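Student: give me coordinates for this.
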Amino acid sequence: MMISRSKHRSSIEVCSDCAASDPSWASINRGLLLCAECCSVHRSMGRHISHVKSLRQGCWPPSLLAMVQALTAQNVNSIWEHSLLDTSAPKHLRKKPTPKDPLHPVKSEFILAKHLRLAYVLRARRDEPPSELGRQLHSAVRSSSLDTCMRLLAQGADPNYYNQEKGSMCLHVACRAGQPAQAELLVAWGADVTARDSAGNTPSECARLGGHNELACRITELVYEATDRMIYFLTGERPDHAGGRHYIVPRAHDTHEMTDVAKAARGKLQLLPNHLFEELVMDIYDEIDRRETEAVWQTSATGLERCGVAFLPVNPALSAPRNQGRQKLARLSAPEFATLLRDVLVDATRRQRIASLHPRGMTGPMNPLLSASHLKHMSHMSDDEPLYDSVASDDDYAALAPIELDMSSFDPKAGETVSSSYNPSLPTEQTDSTATQPKEEIETLKKELDSRDSTINELKSQLKNLQSIVEQLTKENSVLKTNSIDDDSIISQPSIEDVKPERGKSLEQQLNLTEDEVKMKSQRPVSMYETREGPKNNWQVTKHQLTSIPGLERSLTQGTLEGVASMLDIDCVREQLSVEVVQVRAEAVTRAIQELWCAARSHRSLPDKADSIRSATGSLLALFPQKCDDPSLQHVVDELRAASEKVTLACTSQAPLDHVRTAAYDLAKATKLLVTHYQPT
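Tutor: Predicted coordinates:
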């Protein structure tokens, strides 16, 4: 049930950042009330920093509204401004903007320091491990002290902390204790609403076991929060989760009405793995939130703060390609964006049906479409490992027609409410028979998977053949260089006694001619294309080997011939080998960083991983002299060396996990810059 916030307002409400009266916005994850001017800065930071919502035009779930009201009543703003309340600090460090101060730069700089850099938050003790904060949070969520939980979260407590002794997460405890406001706070900070405790119960089931049916229904809504937001934005309707109907699937496009570009786009969408599909749903969810907030913003804000947010702000926790893709969503027109939402919802239903057919074979979460908060947590994890992101291109997708779904059960109108194939409150065996997936579609997917596996194996074999050819050419270049030196050493100028007289020519003429010939012979060949029998024959054999590789397409063969021909010069071969060595050793550094991060997250010993990083970094630095001719390259090498020492120090001194993470990130960044800037001379 949704209620209007305007009907439940306190008599005394001020902006948490500048103390202006009558605030009209709220930051959900911060638990603060904001005026329009301060809210404009919050919007520019992004939803991952501050998730704002209108107090006057937005519809609020009752438990979410109660959470914000409780945090305001408990003066949670003192957590974000702790150092400002310290009377022992200098006055210039305790200055807070007033409502009459200009938005830029006074208010904006203060808000960025307060919320983005967390300059005024009460820091946790250095000797207090993150696991201790998690244990305190696990214990505090069973009470109504929201300010205590907010303080722990602000200090770095994990909302998904799992207590080994209790066999449960924080959200399980809050649901079993019947604390809806605590549950809303945990979800706002990224708690997983689909996680199971040691007994196999989800948070919704824990609430039902505790007799809190209303809270259980709310948690079920949060499970489908991402798709619910998409459905409401597209159709203005909400699924009936209490009745077991979790999706409203719009009618799919008819095949004959779709363009070739639309068909290719749908085919790529259906080929996405589940984790990439979940990231796409999360990005679309953020874009919907931006568009809806922007619509409210343009009708309510006035003056300087009226400037909107044209696209999703950059999230440093995500990769650069993903941030670019998120911003490109704003370029879609309303019809284009609606088409994307319709295709995503149709494919989400298809994936849900496939998951219901193989519930025990799924290694991921029980629901491929998770809540928006959990998808946010998953997105951060997927970008942490690996540290270097691979960007997919159109060549990574085969020319595959979109999979046609059986839409005969759908109403020919705009859409029809269908029942989800999985109900979290019922056993898997009780799923609806209407969710049965046609066997032909599964067989098609299997055939496509087998076809791609065979293509990968064939490309691997071709790569091995090409590598052997490059090695053969390298050896030939070495032999040519040795033979050229030997030829120079045995050539000498003939003496006068060695020249025999010829008829019609004087001895002096014959001697001059011989000396000219000797000079021509004493010159080394300027390239491998000099008329020497050995290289010429070997090149013909190599060309025959390249063109005779089975299954190699014409375009790939032509490109390979051109690449090998350009490498025939010995200097080019040396340059290529040096670049490959740098890349190989840089990849070794990256693997060592990934092993270090895995060990840090699992609380294993870090000094051993530090030795691996030191060894891999030293091997990479050994390729470069102490003083490089290129100043920019020398700067990058120095940064890499300093970053390696920083990681080693952080691991050996048992620094906090945040320090280890920062040091590892700096090392990965320096390694990537070195590979990018290295240009062999």
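Student: rest of the way, CA atoms for contacts and neighbours
Tutor: Will do.
Student: OK, contacts around H380?
Tutor: The contact partners of H380, by C-alpha atoms under 8 Å, 6 or more residues apart in numbering, come to 317-318.
Student: pretty sure K475 is in a strand, no?
Tutor: No: assigned with DSSP: H, G, I helix; E, B strand; the rest coil, K475 falls outside any strand and is helix.
Student: quick one: neighbours of it, just the number.
Tutor: 11 (other C-alpha atoms under 10 Å).
Student: same question for the one 4 residues further on.
Tutor: Other residues within reach of V479 by the criterion other C-alpha under 10 Å amount to 12.
Student: after the helix or strand encompassing it, next one along is what?
Tutor: For V479, the host element (DSSP states H and E) is helix 439-490. The element immediately downstream of helix 439-490 (helix or strand, assigned by DSSP H and E) is helix 507-522.
Student: compare with the first, here's sequence two:
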Amino acid sequence: MSKRVRSREVCADCSAPEPRWASVNRGVLICDECCSIHRGLGRHSSQVRHLTHSTWPPSQLQMVQTLYGNGANSIWEHSLLDPSSSVSGKRKANPQDRVHPNKTEFIKAKYQMLAYVHRMPCREDDSVTAKDLSKQLHSSVRTGNLETCLRLLSLGAQANFFHPEKGNTPLHIAAKAGQMLQAELLAVYGADPGALDSSGKTPIDYARQAGHQELAERLVEIQYELTDRLTFYLCGRRPDHRNGQHFIIPQMYACCHRLSPRYSLDLSEFAKAAKKKLQSLSNHQFEELAMDVYDEVDRRETDAVWLATQNHSTLVTDTTVVPFLPVNPEYSSTRNQGRQKLARFSAHEFATLVIDILTDAKRRQWGNSCDSPKGENDQPDYDSVASDEDPVQEVNISSDLSDGPITVQEFMEVKSALTASEAKIQQLLKVNCHLSEELRLMQTKLNSLQTENTTLRWQTPSGQQQPQGPFGRHPPRGGRAISMYETGSTPRQYPHRVETARHDDGVVLQPFPTNVSTEAPMLLLSIVQNNDAWLGAGVGFSFSHSFSHSFPLPASEAVETEEEGEEDATLPCTEDVICKTEQITKNIQELLRAAQETKHESFLPCSEKICMAVTEMAALFPKRPSSETVRGSLCLLTSSASRLHGECQKAAEHNPCPSDIQLVTQQVIQCAYDIAKAAKQLVTVTTKENNN
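Tutor: Okay, here's the model as predicted:
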């Protein structure tokens, strides 16, 4: 809507300028003060949404704007337009009037009592009048005249009226004619997109056959409006109906960004009993409960928008708060009491109830079969509006949860559910066997690597002089921490003197103490095996079996394999390489501890230490090694360190959401593994070549 058009808009109830709210079913725009009164009327009288802060289907917003622009407000203020109304004392509210009682009394009279709506001449048989109005509605929806249809609906026309001669409903006619806005209006007043005509076709079928694909897709969304709204409330997502996805059942841990703090699913005995009672409800009872929960979701979401858009010093008072669902006079006192008790549910309890309703709604629509969903045109049994002729069966949320008599239908439902559960259990058992076999193979490989590395690490060359490193000297070292490549309960020491080594750039390198933790042999492979424990701590990651990656090598960090000059076959001494490997190992252990403890602020300092140790280790080798294995290992070592530093900078420079930090942590761990793998390869190659 353009700013120039918006500037001419006024509140339909008091004429205040620039209204920011809309009453969807009344087709009017209202100001903040009048909206506070509308919210207290309940959704059965007025369904309010903020024009900019609420989530709108585009065609529904267009429908409201069209009604407002075409004078829909005159339907609700018909008698006030009569000049004689001022003589009788009837007048419209104005912006200067007090909210209570002036505006409140006027709005209640206007929308609850319909005091100013044009009345039809009185007849003895009201059912004949409603039937005539519904037939007029049936004919009017094929045109674009929305206000005429709204006037007929306000007078008592039925949106789901089944025309006895034509054998269909008004929504069938609107769908066939491609009248998107008429379909939106009818849906607001309870029209069922899944209603069948005399030929067994739905309005969705009519729209598709007439080539109105966009309207057909919107009707599918309207058909699933109830469950879509509940899903969006929990996780901020909607199913992709175009691709056949009609339900999303959120998990509690995935709702933390919508509901705070993070919750786990309520598995108490009371919750289990309540879920069992929910499944035993008849379709009519379940439909009523789902509609009540839908209204409570709308109340909570509207509350959030209201508090976010108001001037708290003037408007947010006790008189503008809607603490629970208003009474609907069409419902029994028992149902109204149950609806109001929904407001007492904590966020945790309410989310559990919503998830249970979504789960059971999906089960009921699929006919209690979890094998495959029905087609996209199969209709849910909980979206339709309950008929007034149906026997009223009350649902008391706080009622006794004892089991009632089991019918044949319920027995078959339970039997089908058990069959599906058994199939799921068998599938999980197969997956478990596969994972167990994979774990056994990894354990065998781990034992082999432990034996190989222990042999390589402590193998002393006899009768040979160790070649010196590229700097022509061996930096002295002292004791060291056990490496991730070893096993055993006690650390071992090199038979060298304990000194402090000074690097050429002046950085003092302290000898590694012997009391560094020795409880993490083969640390990275252990992490792979304990993936579940990390997931429980909120750090999720996965490794491929081959651990092969094809990242581009940054030019600044790459080993200079393209430099001119002859290849150099000289390799540093094994002890130098082992010393630098131990330094890298120590820093990687520190980084992984930070990841396990979710100390993401420690990522960058740890990565800088690792990068420095990697640079020092790479400096031990010639710039152009003749060994292809050494070149490849150095390339993997430096490029992985570069990627590690980049990923750690992401965690430090931004404030990512939990899903993003989880992805960063996964990349950090993968880079750390690649660094350790490259270091191990260099140790192995160096030891082998020097021994030869």
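Student: tell me the angle the helix holding V479 of structure 1 makes with helix 507-522.
Tutor: 150 degrees (axes from the mean of the first three to the mean of the last three C-alpha atoms, to 10 degrees).
Student: does anything pack onto helix 439-490 of structure 1? Which helices or strands?
Tutor: Packing partners of helix 439-490 of structure 1 (3 or more C-alpha pairs under 8 Å, 6 or more residues apart in numbering; DSSP states H and E): helix 533-547, helix 570-601.
Student: out of these, deepest packed?
Tutor: helix 570-601 (a mean of 18; mean count of other C-alpha atoms under 10 Å).
Student: list the contacts of whatever helix or strand comes next after that helix.
Tutor: The C-terminal neighbour of helix 570-601 of structure 1 among helices and strands, as given by DSSP H and E, is helix 607-621. Under the contact criterion C-alpha under 8 Å, 6+ apart, helix 607-621 of structure 1 has outside partners 582, 585-586, 588-589, 592-593, 595-596, 599, 637, 640-641, 644-645, 647-648, 651-652.
Student: sorry, back to before: among the helices and strands packed on helix 439-490 of structure 1, which is nearest N274 of structure 1?
Tutor: Distances from N274 of structure 1 to each of those were compared by C-alpha to C-alpha, and the smallest falls on helix 570-601, at 22.5 Å.
Student: where does the closest one end up in structure 2?
Tutor: Taken onto structure 2 by TM-score structural alignment, helix 570-601 of structure 1 occupies no residues there; it is unmatched.
Student: S399 of structure 2: neighbouring residues, count only.
Tutor: Other residues lying near S399 of structure 2 total 9 when counted by other C-alpha under 10 Å.
Student: gap between it and T629 of structure 2?
Tutor: The spacing between S399 of structure 2 and T629 of structure 2, counted by C-alpha to C-alpha, to the nearest Å, is 73 Å.
Student: quick one: L621 of structure 1 from A610 of structure 1, how far?
Tutor: To A610 of structure 1, L621 of structure 1 is 16 Å away according to C-alpha to C-alpha.
Student: which one of those two is surrounded by more residues?
Tutor: Taking other C-alpha under 10 Å, L621 of structure 1 and A610 do not tie; A610 has more neighbours (23 against 19).
Student: which residues of structure 2 does stretch 660-679 of structure 1 align to?
Tutor: Applying TM-score structural alignment, one finds that stretch 660-679 of structure 1 aligns to no residue range of structure 2.
Student: got the buried residues for that stretch?
Tutor: Within stretch 660-679 of structure 1, the residues that qualify as buried are 660-661, 663-675, 678, counting by 16 or more other C-alpha atoms under 10 Å.
Student: same question, stretch 25-37 of structure 2
Tutor: Buried residues in stretch 25-37 of structure 2, defined by neighbour count with 16+ other C-alpha under 10 Å: 25-37.
Student: cool, and stretch 364-382 of structure 2?
Tutor: Under 16+ other C-alpha under 10 Å, the buried positions of stretch 364-382 of structure 2 are 364-366, 368-370, 373, 379-382.
Student: what's the answer for stretch 74-93 of structure 2, then?
Tutor: Taking 16+ other C-alpha under 10 Å as the basis for neighbour counts, the residues of stretch 74-93 of structure 2 that come out buried are 74-77, 79-80, 92-93.
Student: cool, stretch 120-136 of structure 2 as well?
Tutor: Buried residues in stretch 120-136 of structure 2, counted by 16+ other C-alpha under 10 Å: 129-131, 133-136.
Student: nearest to L535 of structure 2 among these?
Tutor: Taking C-alpha to C-alpha as the measure, L535 of structure 2 lies nearest S134 of those, at 58.1 Å.
Student: contact partners for that closest one?
Tutor: By C-alpha under 8 Å, 6+ apart, the residues touching S134 of structure 2 are 152, 156-159, 161.
Student: tally of neighbours for the residue lying closest to D97 of structure 2 once chain neighbours are set aside?
Tutor: Beyond its immediate neighbours in the sequence, the residue positioned closest to D97 of structure 2 (C-alpha to C-alpha, 6 or more residues apart in numbering) is K103, lying 6.5 Å away. Using other C-alpha under 10 Å as the criterion, K103 of structure 2 is surrounded by 22 other residues.
Student: try the one 3 residues further on
Tutor: Other residues near F106 of structure 2 number 20, with proximity taken as other C-alpha under 10 Å.
Student: what's it aligned with over in structure 1?
Tutor: Matched across to structure 1, F106 of structure 2 falls on F110, judged by TM-score structural alignment.
Student: secondary structure element for that match?
Tutor: Using DSSP H and E, F110 of structure 1 falls in helix 108-111.
Student: average gap between whichever helix or strand comes after that helix and structure 2?
Tutor: Counting by DSSP H and E, the element after helix 108-111 of structure 1 in chain order, helix or strand, is helix 130-140. Taken over the aligned residues, the distance from helix 130-140 of structure 1 to structure 2 averages 0.7 Å (mean C-alpha distance after the TM-score superposition for structure 1).
Student: the very next helix or strand once past helix 130-140 of structure 1 to helix 130-140, inter-axis angle?
Tutor: For helix 130-140 of structure 1, the following helix or strand on the C-terminal side (DSSP H and E) is helix 146-154. Helix 146-154 of structure 1 and helix 130-140 are oriented at 160 degrees to each other (the same axes, to 10 degrees).
Student: helix 146-154 of structure 1 maps to which residues in structure 2?
Tutor: Using TM-score structural alignment, the residues of structure 2 aligned to helix 146-154 of structure 1 are 146-154.
Student: quick one: average offset of that stretch versus structure 1, please.
Tutor: After superposition onto structure 1, stretch 146-154 of structure 2 sits on average 0.7 Å from its aligned residues (mean C-alpha distance after the TM-score superposition for structure 1).
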